[in-house]
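Participant: Only the shape, not the letters, is given here:
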């Protein structure tokens, strides 16, 4: 049996990665502040709120789709079904995309530009640590069906 078939990750890292990204952004803003102009602050806060709301809707939709397809939500559990419906029609990683949008939205809402930077860094780290292993796991479990899905659906957006 292939080692990736058992489970993709030993530990569910992505929530911790994004939590660390948010914490790092606030530390960076405290020690290396990036200036934010006073004009149109309400636009930035409204845009941040909309990003956060969109991310929550995307995450709930993705989790509901996984539950409806009788497979796991947790990234350190073995997938039982290849899910290609719901938000998975548009992106292979809607939950991680939601985390990224939330991090960026917090930055806009709290007027912390470092959150935008750390959101991109967190997305890159998540791609390396989690997504690559998850994709190997899914490839070993679902083979050509997963390859076909990858060819028709973007990793992020």
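Facilitator: Happy to help now that I have it. In this text, all values refer to a predicted model and were calculated from it rather than measured experimentally.
Participant: When you work out contacts or count neighbours from here on, use the C-alpha atoms and nothing else.
Facilitator: Will do.
Participant: helix or strand right after the longest helix that the chain contains?
Facilitator: Under DSSP state H, the helix in the chain containing the largest number of residues is helix 41-68. Next helix or strand after helix 41-68 toward the C-terminus (DSSP states H and E): helix 94-109.
Participant: Residues touching that next one, excluding its own?
Facilitator: Helix 94-109 is contacted by residues 14-15, 18, 21-22, 44-52, 54-56, 58-59, 62-63, 87-88, 112-116, 118-120, 122-123, 126, 156 when judged by Cα atoms under 8 Å, 6 or more residues apart in numbering.
Participant: go with 7 Å
Facilitator: Residues from elsewhere that reach helix 94-109, judged by Cα atoms under 7 Å, 6 or more residues apart in numbering: 18, 22, 44-49, 51-52, 55-56, 58-59, 62, 87-88, 113-116, 119, 123, 156.
Participant: take the one below as the second:
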């Protein structure tokens, strides 16, 4: 499940902050402000995406069969707003903790989520919704 992956990467970033601090001090205000913006934005994306999925009465659980192709609301801007929100939360917490060395985890997280969840989900949607999904992919980017 993607939340487990997010929690694992957050634990790695926290461990890096705790046991391998970078020694970089940006003050208290900026890391907290930037981290708060990113985490807040990520949570907002998650909430908007969940509400849109619920409105269409389809599943939010990866690997379950979708009963509808959601292309409205936040899904007009991103095909994967939940994963984008997860990434923003990870980046925000890395900023908040000033775990600068953990910035390298962000592309690893994105790649892992893409290979483990996004590609299989999109393959399923492509088979089930065919032309509707193809049009959606032409008009909406995978991430942003």
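Facilitator: Structure's in. What do you need? This structure is a prediction, so every number in the text was calculated from the model and none was measured.
Participant: compared with structure 2, how much does the longest helix of structure 1 deviate?
Facilitator: After superposition onto structure 2, helix 41-68 of structure 1 sits on average 0.7 Å from its aligned residues (mean Cα distance after the TM-score superposition for structure 1).
Participant: matching residues in structure 2 for that helix?
Facilitator: Here helix 41-68 of structure 1 aligns to structure 2 at residues 28-55, judged by TM-score structural alignment.
Participant: Quick check: buried residues in that stretch?
Facilitator: Neighbour-count burial for stretch 28-55 of structure 2 flags 31-32, 34-43, 45-50, 52-53 (criterion: 16 or more other Cα atoms under 10 Å).
Participant: Return the distance of the residue nearest the centre of structure 1 relative to residue 37 of structure 1.
Facilitator: The C-alpha lying nearest the average C-alpha coordinate of structure 1 belongs to residue 96 (Cα atoms, centre = their mean; 1.0 Å). Applying Cα to Cα, to the nearest Å, the value for residue 96 of structure 1 to residue 37 of structure 1 is 30 Å.
Participant: for residue 144 of structure 1, same thing?
Facilitator: Distance from residue 144 of structure 1 to residue 37 of structure 1, by Cα to Cα: 51 Å.
Participant: Look at these two and report which has more neighbours.
Facilitator: Set side by side, residue 144 of structure 1 and residue 37 show more neighbours around residue 144, with 11 against 8, by other Cα atoms under 10 Å.
Participant: Which residue of structure 2 is paired with the more buried one in the alignment?
Facilitator: Using TM-score structural alignment, residue 144 of structure 1 sits opposite residue 131 in structure 2.
Participant: Tell me how many other residues crowd residue 87 of structure 2.
Facilitator: By other Cα under 10 Å, neighbour count at residue 87 of structure 2 equals 21.
Participant: got it, and the one 10 residues further on?
Facilitator: A total of 20 residues lie near residue 97 of structure 2 under the criterion other Cα under 10 Å.
Participant: Repeat that for residue 143 of structure 2.
Facilitator: 15.
Participant: May I have the residues that are in contact with the aligned residue in structure 2 for residue 91 of structure 1?
Facilitator: Matched across to structure 2, residue 91 of structure 1 falls on residue 78, judged by TM-score structural alignment. Neighbouring residues of residue 78 of structure 2 by Cα under 7 Å, 6+ apart: 140-144.
Participant: If anything else comes up later, I'll come back, but that's it for now.
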